[in-house]
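>>> Give me a 3D structure for the following:
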Amino acid sequence: MKPAWEWEQASADDVRLILALCSNLSGSKTGSLVGVEGRQVRKWTAGDARIPYAAWALLVHEAGLGWIASVKG
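Next comes the predicted model:
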């Protein structure tokens, strides 16, 4: 996973794909994992709001797709 300054904003389709890979998480559980309410997760999946990088990074990790790249020096 890229560090924040190299990250491209995730689309609603991207968010839905990651959530599909996290099949054990409901909307409310996803919200609890990233520190928002379930309705905010629904806004991300509908494209009505942009998912913050920190929330995206947690979901990508939860889906088993990696972790934020280490920054050295």
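>>> going forward, measure contacts between C-alpha atoms and count neighbours the same way
OK.
>>> Nearest residue to the middle of the chain?
Trp56 (2.5 Å; Cα atoms, centre = their mean).
>>> and Ala63, what does it touch?
Taking Cα atoms under 8 Å, 6 or more residues apart in numbering as the criterion, Ala63 is in contact with 18-19, 21-22.
>>> what does the strand or helix carrying Gln40 contact?
Gln40 is part of helix 38-46, with elements assigned from DSSP states H and E. Helix 38-46 has contacts (Cα under 8 Å, 6+ apart) with 12-13, 15-16, 27-32, 49-51.
>>> Please generate a structure for the following sequence too, so the two can be compared:
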Amino acid sequence: MQKESSVKIRPECLKPAIYWEKPTGAEIQEIVRQAGFTGRLAADYLDLADKTGRQIRRWISGETDIPYSAWALLCHAAGHGAIWDINADEMRQHRRALEREERDG
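As a prediction, the model looks like this:
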């Protein structure tokens, strides 16, 4: 039986990269747990050069930021689906909105 965690993953961490907010160390640790991985298994899953799990620990400790691509793959393994999925029209609309903000703001 898997232990229930008190760490909730914020919805803004489960969005396509253009809307994404970086997860906290506790959220990274929780996603690794939900995926059923140890640090070493997560490193293997992500095909990191260092298979010891050290990089995973760095992300959890906040020493370094987790890249979106690694986060998205871990979320997928944890059962959160393809958080990266977004259509090209939505990307274009978002880009135009950002350009307007920069121009007007």
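>>> circling back to that earlier point, following the helix holding Gln40 of structure 1, which helix or strand comes up?
helix 53-62.
>>> What residues sit buried inside that next one?
53, 55-62 (16 or more other Cα atoms under 10 Å).
>>> likewise stretch 63-73 of structure 1?
For stretch 63-73 of structure 1, a neighbour-count test (16+ other Cα under 10 Å) marks Ala63 as buried.
>>> and if you look at stretch 6-15 of structure 1?
Neighbour counts over stretch 6-15 of structure 1 (16+ other Cα under 10 Å) mark 11-12, 15 as buried.
>>> Narrow the residues you listed to those in helices?
12, 15 (DSSP state H).
>>> Quick one: map Leu59 of structure 1 onto structure 2.
Using TM-score structural alignment to pair residues, one finds that Leu59 of structure 1 aligns to Leu74 in structure 2.
>>> Check Gly35 of structure 1 too.
So Gly35 of structure 1 corresponds to Asp47, using TM-score structural alignment.
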